[in-house]
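Undergrad: Give me coordinates for this.
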Amino acid sequence: MDEDLLLLMENSYLKWKLQYMKFGTHDLNKGREEFGEFYVLYADLRTYPDKFFEYTRMSLHTFDYILNKISPCLVKIDTNFRKSIKPEEKLLITIRYLSTGMSFTALSHSFRMGVSTISTLVHETCMAIWNELVGIHMPPPTELQFKMVAEDYYRLWNFPNCIGSLDGKHCRIKKQKNSGSLDFNYKKFYSIVLQGVADAKRKFIAIEVGGRGKQSDGGTFHASVLRHLIEENKFNIPKPEKLPHSNIIAPYVLVADEAYSLKNYLLRPFPRSTLNVQRRLFNRRLSTARQTIECAYGILSTKWRILQKSIETSRENACLIIKTTCLLHNIILDLDGDADPDCHTWATAEFNHNNMQNVMRNSDRNPTRQAKIIRDKFMNYFYEHTY
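TA: The predicted structure is shown next:
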């Protein structure tokens, strides 16, 4: 290439770059370090733990723990044109977005940043939280961990050999380009399905995000990675064992509502039209055990209010946001436990009046004879061991 032409191109790019750096930051945002919410509030909030919790929906200890884990992923080098955004500011903005559901535009005004900057750093921070902490707070379950979960279910909820409660919820999203009606659900809005398994203490053992809104719970589960792992014996479920104080050998099972099909590893209630004394008792026990997943979703939607609104991002980013809230749910339970006030507010959560809607029900699709026998084993056990 001609040397003069190359020099002209380089000079043109430099002029464009300088012009962008000069005019790319809005005048309102140039006062970020003086008037931005992070610089005005953050240091003071840290001196008042109760106010810090109100602002972030987590304790100062938990915030600092997360910050310490993800800071190396968020550090950027200052340039001659612009100072980098501190990891603690990125985390605070992200937590504020998740806990309030504020729009990127509203956050950009509060923190004195561009809308695209807010959007980018929220995605970057959610990705860092997921990558750095999922292996610690939502690791793939082991056989030993499942046995510990089963012990908790028996001790806390009087349901033996139970390794988790399964359910799905719709999370509202904006209409995506070229998605057609795949994400349009029976409640007449666009959504992604979050399907989770909770342990006896309301933590998520496993989650799967991305199911199409038009699918039923059973359809979502049928298409899920979780089902394939279980049916291919890759989910580390322990081998069948005797139910407590009996000679009845039964498999370890998940419990779910009538939206799911009865399987050897998945128990659902008996249909109401077929109830007798024994079946009614079984349904009550199963319903009690199922409360853990409803508790988990109640706490989740109460604390992370982004789930009560339409997530105005791409489908891929919406999936990441939903996964991050579930992981944060586990982190807070691990670090703060019942000391977290939101853990006691789940009973007031409005499942059917916010945007985390139940997934469409479906009928039981021809359960196998063996699946019916397994459910009857639990039914007979409960009837024989009622005190």
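Undergrad: okay, CA-based contacts and neighbour counts for the rest of this
TA: OK.
Undergrad: the helices in the stretch 51-200 of the chain, which residues?
TA: Here the stretch 51-200 of the chain has its helices, by DSSP state H, counting those that start in this stretch, at 60-74, 87-100, 104-111, 115-137, 143-157.
Undergrad: okay, those, which one's buried deepest?
TA: Most buried of the helices of the stretch 51-200 of the chain, by mean neighbour count (mean count of other Cα atoms under 10 Å): helix 87-100, with a mean of 22.
Undergrad: Contacts for stretch 16-31 next, please.
TA: 81, 112-114 (Cα atoms under 8 Å, 6 or more residues apart in numbering).
Undergrad: what's the distance between H170 and N317?
TA: 16 Å (Cα to Cα, to the nearest Å).
Undergrad: cool, S99 as well?
TA: 17 Å.
Undergrad: Next, name the residue at the spatial heart of the chain.
TA: Geometric centre of the chain, nearest residue: C326, 2.5 Å, by Cα atoms, centre = their mean.
Undergrad: ok, back up a step: which of the contacts of stretch 16-31 sits closest to F104?
TA: Using Cα to Cα, G114 comes nearest to F104 of the contacts of stretch 16-31, at 8.9 Å.
Undergrad: Second chain to compare with the first, below:
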Amino acid sequence: MDIETFAAVAVVLASAFISQNKKEKRTWSRRWLLRKKRGCYSQLLRELADEDALSYKNWLRMDQDSFNGLVTLLEPSLQRQDTVMREAIPVGERLAITLRYLATGHTFKALEYSFRVSRHSISKIVIETCEKLYNVLQPNYLKVLSTIEEWNNIATRFEEKWNFPHCIGALDGKHISIQPPPNSGSHYFNYKGFNSIVLLALADADLKFTYIDVGTNGRVSDGGGVWAKCGLSQALEQNKLNIPPPKELPGRQLPVPFAIVADEAFGLKPWLMRPYPRTLLDKPKQIFNYRLSRARRCVENVFGVLANRFRVFRKSITLEPSKTIIITKAACVLHNYLRTGTRTRYTYTPLSLVDHEDTETSQVICGTWREEPQCLQPIAASSDRHPSVLAKEVREEFCSYFNANGAVSWQDNSIQ
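TA: Just a heads-up that it's a prediction; the model follows:
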């Protein structure tokens, strides 16, 4: 074979080899995603707003005015510019995707089919939007209380609504189920037998968060350990929150401090009241436990509503802990946002959803959230069994008050 023939054969073989191994050129996105029409999500919202307001509220957990108000707040930080490659996803659509994730707990893959946005983009959108939501809402809806007047306002509401004076909040903690990160061992494994991070919260008499601490690993599962690590505990210990000074309960003479109400998960402190141990209780102590439990229902209902309206908490969150913290903080501040407005409060939490009392008998009617399986599991009881003498004296003073000057007509029937 001469050189020219050999060269020709080589060229043909090389061309065939290259053609055989040449990969099909890929587009930057799948074709069915590219066929999405801009504003299609807005069309759905318009149809729901015009034709089915109830479905609109159920779809986004809020009405049209609340949604549009959030869009306006988020636009400065979430607005993106169109490029020659693609059109930017509008702020409203970013918010709608995030709210649907919080409301349903659907996977990013499932949301991809609903919105025609890739799950990779959705994973970024949800976390970024949650972070911005918390940043823009927190200063007005979950700010740190720091004045005597603010604490007095909370105590007044507890006395008016729940007949518990000097109460500055109801405290509780819940485990949020997560998928543990790789190589984390038992760091997040709690006493309930699953992996979690802890959401510790203080609630007011109107079922709103006044303080949250989220992120403690589930292995620190008892209330004493979680409480000791949070900033609120340290600030109370060091008297940095401008809480009103101790004063007498109505009709009494012994000054007592303003206090938080909690369950057995937390240790007894002069400013943190827990029930008497539930063995061999005399009637006065039973009355105290009933009155404390009645006020503490506030935080129980806050957690119940949160899991009912934001069903992302009803299953294990398959994101790394740092992202789960961002999502949780956004849900908490959204809860306060929706509980603040007179109109949105009852849209977001209908009367039947939360515990309420019969106006004639003052008997508690349980909210419908209690009929669902409880997905947010409680933290373990505190191992602190040695409260101070002062803490015991403060509890005794509250107990005496509830059985004398502060007695209510129905309390005897409520402990039978």
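Undergrad: rewinding a little: compare the contacts of stretch 16-31 of structure 1 and tell me which has the most neighbours.
TA: Neighbour counts for the contacts of stretch 16-31 of structure 1 (other Cα atoms under 10 Å) peak at R112, which has 24 neighbours.
Undergrad: ok, that residue touching R32?
TA: Yes - contact criterion Cα atoms under 8 Å: R112 of structure 1 and R32 qualify, at 5.0 Å.
Undergrad: Burial check on the corresponding residue of structure 2 for R369 of structure 1, number of neighbours?
TA: Aligned by TM-score structural alignment, R369 of structure 1 pairs with V389 of structure 2. Residues within reach of V389 of structure 2, counting by other Cα under 10 Å, total 10.
Undergrad: now swap in R80 of structure 2 and tell me
TA: Neighbours around R80 of structure 2, by other Cα under 10 Å: 13.
Undergrad: Against S19 of structure 2, how distant is it?
TA: 41 Å.
Undergrad: Give the equivalent position in structure 2 for G180 of structure 1.
TA: G180 of structure 1 maps onto G185 in structure 2, with residues paired by TM-score structural alignment.
Undergrad: What residues does that match make contact with?
TA: Per Cα under 8 Å, 6+ apart, neighbours of G185 of structure 2: none.
Undergrad: Distance of it relative to N195 of structure 2?
TA: To N195 of structure 2, G185 of structure 2 is 10 Å away according to Cα to Cα.
Undergrad: contacting residues around the counterpart of R96 of structure 1 in structure 2?
TA: Counting by TM-score structural alignment, R96 of structure 1 corresponds to R100 in structure 2. Taking Cα under 8 Å, 6+ apart, we find R100 of structure 2 in contact with 59-60, 106.
Undergrad: Ok, R385 of structure 2 next?
TA: Counting by Cα under 8 Å, 6+ apart, R385 of structure 2 touches G267.
Undergrad: next one: the one 10 residues further on
TA: With contacts taken as Cα under 8 Å, 6+ apart, R395 of structure 2 has the following neighbours: 270, 273.
Undergrad: distance from the strand or helix carrying it to structure 1 after superposition?
TA: Per DSSP states H and E: R395 of structure 2 is located in helix 389-402. Once the two models are superposed, helix 389-402 of structure 2 sits on average 0.8 Å from its counterpart in structure 1 (mean Cα distance after the TM-score superposition for structure 1).
Undergrad: And that helix, what's buried?
TA: Neighbour counts using 16 or more other Cα atoms under 10 Å place 391, 394-402 of helix 389-402 of structure 2 among the buried residues.
Undergrad: Ok, stretch 230-240 of structure 2 next?
TA: L232.
Undergrad: Which stretches in structure 1 count as strands?
TA: Along structure 1, counting by DSSP state E, strands occupy 162-172, 191-198, 204-212, 241-242, 249-250, 253-255, 266-267, 356-358.
Undergrad: Need the ones you listed in CSV (columns: mean neighbour count and distance to I66 of structure 1).
TA: As requested, these are exported to CSV (neighbours: other Cα atoms under 10 Å; distance: least, Cα to Cα, whole Å):
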stretch, mean neighbour count, distance to I66 of structure 1
strand 162-172, 28, 25
strand 191-198, 26, 22
strand 204-212, 22, 18
strand 241-242, 14, 39
strand 249-250, 18, 41
strand 253-255, 23, 31
strand 266-267, 24, 35
strand 356-358, 21, 26
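Undergrad: Among these, which comes closest to F221 of structure 1?
TA: strand 191-198 (7.8 Å).
Undergrad: Can you tell me what sits against the closest one?
TA: 164-174, 183-185, 204-213, 220-221, 292-293, 296, 319, 322, 359.
Undergrad: Repeat the analysis, applying 6 Å as the threshold.
TA: With Cα atoms under 6 Å, 6 or more residues apart in numbering as the test, strand 191-198 of structure 1 has contacts from 164-173, 183, 204-213, 293.
Undergrad: Over to stretch 50-63 of structure 2?
TA: Here stretch 50-63 of structure 2 has contacts from 48, 99, using Cα under 6 Å, 6+ apart.
Undergrad: how far is it from where the chain is centred?
TA: 21 Å (Cα atoms, centre = their mean, to the nearest Å).
Undergrad: Between the two ends of it, what distance do you get?
TA: 12 Å.
Undergrad: So the match of G180 of structure 1 versus Q179 of structure 2, what's the distance?
TA: Distance, G185 of structure 2 to Q179 of structure 2, by Cα to Cα: 12 Å.
Undergrad: Following the chain past the helix holding R395 of structure 2, name the next helix or strand.
TA: Helix 389-402 of structure 2 is succeeded, C-terminally, by helix 411-414 (DSSP H and E).
Undergrad: Where does that next one end up in structure 1?
TA: The aligned range for helix 411-414 of structure 2 in structure 1 is empty, by TM-score structural alignment.
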